[in-house]
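> can't give you the sequence, but here's the structure:
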């Protein structure tokens, strides 16, 4: 068996994507650009126990599927276009276990695209240190996808991730946004003629394509069907985006209330409260603030003079030595 399984690694920025990517692929990776744009593309390979090879593509970090930059548009294009060269057979979603409220919003969008997904909860040690306890079984049941906790930097949990990738992700039966609830028009009209039975044209994928066609409308990218639909039904992309995110944050809050317990009196919170009490004190806070400003001023205008004089002396001596030598 020498098949290649295409896997996309996606998540919010600063969730440890690079650490997980390196832990899985090691030195078997290459860097290039996504076709047609100058956004870096990291691709790596690793072997699965059943003999297949996994091709892992590290997608640019983003907070949602509503792109605000060229980098953030890359994941949306790849996930929506089933004919894209990098379109994944499996999505590996990485989340910061200590900040799930923000991280799970993008995950719910990907789940609604009906793609096979695995959730990797990274930095689980930091979450535990903050008194955050995540019930993995509850998360799996609620989200309807495989979930694994890891510490990618220390390579803890990586064998379990590889095993889950081999078994394949799962297309969740859960839907976090009822498109019919926030929209009052038939999205099925956007399905191209002759593709009415194609299961890839999900309600949410059609909605994102409509959103994308609305905000990137140019002569070069115009889509007659989408443009006519938008005008006929007076589609407001800003209003839709707001409603979409509001519904998702509500859904995420319910998930966290059910599956995540946070200790009220954890060691981390006690230290945080003590520090807050000192730094925000009505008198002591101002004293600390002005002390920091004084230290910064001294570092720039007084203390910096000593290393500058030393560097100048070294270069002067070096110039003299060079002149004598030559």
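Ah, there it is. From a predicted model like this one, the values you see are computed outputs, not experimental measurements. Numbers count the residues shown, from 1 in each chain.

> make it CA atoms for all contacts and neighbour counts henceforth
Fine.

> what's around residue 272, how many residues?
By the criterion of other Cα atoms under 10 Å, residue 272 has 11 neighbours.

> isn't there a helix covering it?
Yes: under DSSP: H, G, I helix; E, B strand; the rest coil, residue 272 sits within a helix.

> Could you measure from it over to residue 287?
19 Å (Cα to Cα, to the nearest Å).

> just the helices in this structure please.
17-25, 70-80, 100-112, 124-129, 136-143, 158-167, 179-182, 203-215, 224-232, 237-259, 267-279, 284-298, 305-325 (DSSP state H).

> closest one to residue 35 among those?
Among the helices of the chain, helix 70-80 comes nearest to residue 35, with 10.1 Å by Cα to Cα.

> Give me the distance between the closest one and the centre of its chain.
Its chain's C-alpha centre and that of helix 70-80 lie 12 Å apart, by Cα atoms, centre = their mean, to the nearest Å.

> name the helices or strands packed onto that helix?
Using 3 or more Cα pairs under 8 Å, 6 or more residues apart in numbering; DSSP states H and E as the contact test, no helix or strand touches helix 70-80.

> Next, the angle helix 100-112 makes with it.
Using axes from the mean of the first three to the mean of the last three Cα atoms, to 10 degrees, the inter-axis angle of helix 70-80 relative to helix 100-112 is 40 degrees.

> So which bits of helix 70-80 are buried?
Buried residues in helix 70-80, defined by neighbour count with 16 or more other Cα atoms under 10 Å: 71-80.

> next, the one to line up against it:
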């Protein structure tokens, strides 16, 4: 067949089949991440040089198990393949199949193959198949499926050159469908083919099945399809079930003919391990023990590098202060921006340890077992199978989950998305917990090996978890529903993580955190510096010293200017009566206000506030914060009762302005995000008050 000089190539496959690894291998650094139009599902694209004449655009479609979509990710993939008019409709499909579980992979493959798009089958994880005692006859598989098959290892890049050669010179054979659906609705399919001018029968059949959900078809075309279905009495659910059963029978026979299976010591060993890890009692104990060890290591390994980094930032700040002349720039850098950045980046060692261990758990296959295990428990509290993922994954984010609630058919599920999803641990919250605990909780060891900081982080993790499941349980009691959802996932084989993949995950996580911190911490620190160095009487005070020339220096060095008269102090005095019942002074109150921009801004704001002493200190950020005294309690501003109150407040409060803005713009109703803001802020305040009273 003729091939475009710059074809669009889409990668598709089941979750955990190696699709993302192959995408990284093909595109390298030429990647872009965004969202598919109109949805919050992530879209990744990039470019790959197939040969000296051809460069292809690679599109990473969301993982799916079947063409009959059950969740938003699958709906996106189905919509793209549903009609050639879609802007992302591919010229070639690369289907990534898990060789260790062909029965699972081939259901979706037979469906997309029958759509008539040129397909290349990339057979991945052959090493795992061999460990499990599975041998695949690739020649027989190629003949049975009537497609080109190339064995690959998506992690190491093995077979990548052969795959590029096939993609540069694809051969589309005119062959019969693997499963013929035309007899299921022959007359209706013929009418659809004529109406939409398409040749492929299965594509026409899918328009009958799922055309109403297409983003490509017009309203008139959707109405025509509905009228045709009514006229022909097209029973979507019954025909879908019949087709799926027929495909499973076909796949079962095919897999038996192209594979041989034998028991191995590896398979028997990990079968026993799986039974322990997913056991209804021991599985939970192992998970808690693993979290305990992980959180202990985060602080044990990260503590001393943190102190060294803190000393480096203190030296850098002092050097800049001595190098630059006194004045505006000197003060802005040494009392505003540098302390704020130091307040965030000195904790990079803790985050490095955290992200590395979480990546190891995810890449090894263990986190899939945790999700399956916890789903059984959370279903009792009314959380669906999909809710298990954000509750346990550090990669989850509240905004997409809340926006996705618009697509839910269940009213209770919509409420769950609005009021429960923001309570769970996410990629923005856990790192902030780590920073707050590393800074404010004493680094103390019990019995020589148990660190107090690690215990507090473990407690906060489960505090958020319990808050989410209890909230869902209350919602389940208040809003009755007969609807039920299921978590469909296949347990991947345990694998030895590749450090190249681990490093990429850790690097991306640290980069994302650092970029977010820089974007928010610097502007917030500049604003706070200005609030701390300006006052309503500023001009008059300066004029006392400089009769004819307005200079900013008196506000920055020894002068008549009093910090107590600054805008920041006046604003702090205004909010102090509100936050003092929580154990917070005016400085903490101001920093909490700044964290409405982003949680990371809290630490940067505190560092800026404590860097305003008139005699410029050489102390590090940690020393400045630890030496601060609460004037009301005459104790350290961060006694344990105050720290616990602060952590609980951050467990519930909705600080992120971007979240509120996106919900206001994209939500189905204007009142939902406002109600959510009131609910979460009120819950945070009451909970923090109770905690402070209990521990003080």
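In hand now; what should we look at? Keep in mind that what you see is a predicted model, and the values were worked out from it rather than measured.

> about what we covered before: wait, which of the helices of the first structure is closest to residue 8 of the first structure?
Among the helices of the first structure, the nearest to residue 8 of the first structure by Cα to Cα is helix 70-80 (9.0 Å).

> so can I have a markdown table of the helices of the first structure showing distance to residue 3 of the first structure?
Formatted as a markdown table, those follow (distance: least, Cα to Cα, whole Å):
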| stretch | distance to residue 3 of the first structure |
| --- | --- |
| helix 17-25 | 17 |
| helix 70-80 | 21 |
| helix 100-112 | 25 |
| helix 124-129 | 32 |
| helix 136-143 | 28 |
| helix 158-167 | 12 |
| helix 179-182 | 37 |
| helix 203-215 | 28 |
| helix 224-232 | 37 |
| helix 237-259 | 36 |
| helix 267-279 | 47 |
| helix 284-298 | 58 |
| helix 305-325 | 59 |
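
> Residue 141 of the second structure and residue 256 touch, don't they?
No: the criterion here is Cα atoms under 8 Å, and residue 141 of the second structure misses it with residue 256 at 10.6 Å.

> Tell me which of the two has more neighbours.
Legend: neighbour count by other Cα under 10 Å for residue 141 of the second structure and residue 256, higher for residue 141 (19 against 12).

> mind checking what the more buried one lines up with in the first structure?
Aligned by TM-score structural alignment, residue 141 of the second structure pairs with residue 139 of the first structure.

> Residue in the second structure paired with residue 48 of the first structure?
Residue 48 of the first structure maps onto residue 50 in the second structure, by TM-score structural alignment.

> swap in residue 74 of the first structure?
Match for residue 74 of the first structure (TM-score structural alignment): residue 76.

> same thing with residue 99 of the first structure?
So, by TM-score structural alignment, residue 99 of the first structure is matched to residue 101.

> Run through the residues that contact that match.
Contacts for residue 101 of the second structure (Cα atoms under 8 Å, 6 or more residues apart in numbering) come out as residue 129.

> With residue 42 of the second structure as the reference, measure out to it.
Using Cα to Cα, residue 101 of the second structure is found at 26 Å from residue 42 of the second structure.

> Residue 107 of the second structure too?
Distance from residue 107 of the second structure to residue 42 of the second structure, by Cα to Cα: 24 Å.

> again with residue 182 of the second structure
Residue 182 of the second structure is 34 Å from residue 42 of the second structure, where distance means Cα to Cα.

> likewise residue 555 of the second structure?
Noted for residue 555 of the second structure: a distance of 48 Å to residue 42 of the second structure, by Cα to Cα.

> Compare the two and say which is more crowded by neighbours.
Set residue 555 of the second structure next to residue 42 and count neighbours by other Cα under 10 Å: residue 555 wins out with 24 against 16.

> Might one say that that one is in contact with residue 533?
Yes: the pair residue 555 of the second structure / residue 533 is scored as a contact, 6.1 Å apart, by Cα under 8 Å.

> can you give me the helices in the stretch 551-696 of the second structure?
553-556, 567-579, 586-594, 601-609, 621-627, 640-652, 657-666, 671-695 (DSSP state H, counting those that start in this stretch).

> Ok, which of those comes nearest residue 205 of the second structure?
Among the helices of the stretch 551-696 of the second structure, the nearest to residue 205 of the second structure by Cα to Cα is helix 657-666 (32.7 Å).

> State the span of the first structure onto which that closest one is aligned.
Counting by TM-score structural alignment, helix 657-666 of the second structure pairs with no residue of the first structure.

> Distance from that helix to the middle of the chain?
17 Å.

> Show me what counts as buried in it.
659-660, 663-664.

> that older thread, excluding its backbone neighbours, what's nearest the match of residue 48 of the first structure?
Excluding its sequence neighbours, the residue lying closest to residue 50 of the second structure (Cα to Cα, 6 or more residues apart in numbering) is residue 164, at 5.2 Å.

> Which residue in the first structure occupies the aligned position of that neighbour?
Using TM-score structural alignment, the equivalent of residue 164 of the second structure in the first structure is residue 162.

> cool, residue 34 of the second structure as well?
Residue 34 of the second structure maps onto residue 32 in the first structure, by TM-score structural alignment.

> Just list the residues touching the nearest residue in space to its match that is not next to it in sequence, thanks.
Residue nearest to residue 32 of the first structure in three dimensions, not counting chain neighbours: residue 41, with 5.0 Å by Cα to Cα, 6+ apart. Applying Cα under 8 Å, 6+ apart to residue 41 of the first structure gives the contacts 31-34, 57-59.

> For the residue nearest to residue 30 of the first structure when sequence neighbours are not counted, the count of nearby residues, please.
With Cα to Cα, 6+ apart as the criterion, residue 30 of the first structure has its nearest non-adjacent residue at 5.4 Å, and that residue is residue 43. For residue 43 of the first structure, the neighbour count with other Cα under 10 Å is 21.

> give me the number of residues near residue 231 of the second structure?
Neighbours of residue 231 of the second structure using other Cα under 10 Å come to 10.

> same deal with the one 3 residues further on?
Residue crowding around residue 234 of the second structure was assessed by other Cα under 10 Å; the count is 17.

> swap in residue 90 of the first structure?
For residue 90 of the first structure, the count of nearby residues is 21 (other Cα under 10 Å).

> hang on, it packs against residue 114?
No: look at residue 90 of the first structure against residue 114 with Cα under 8 Å: they stay out of range, at 10.8 Å.
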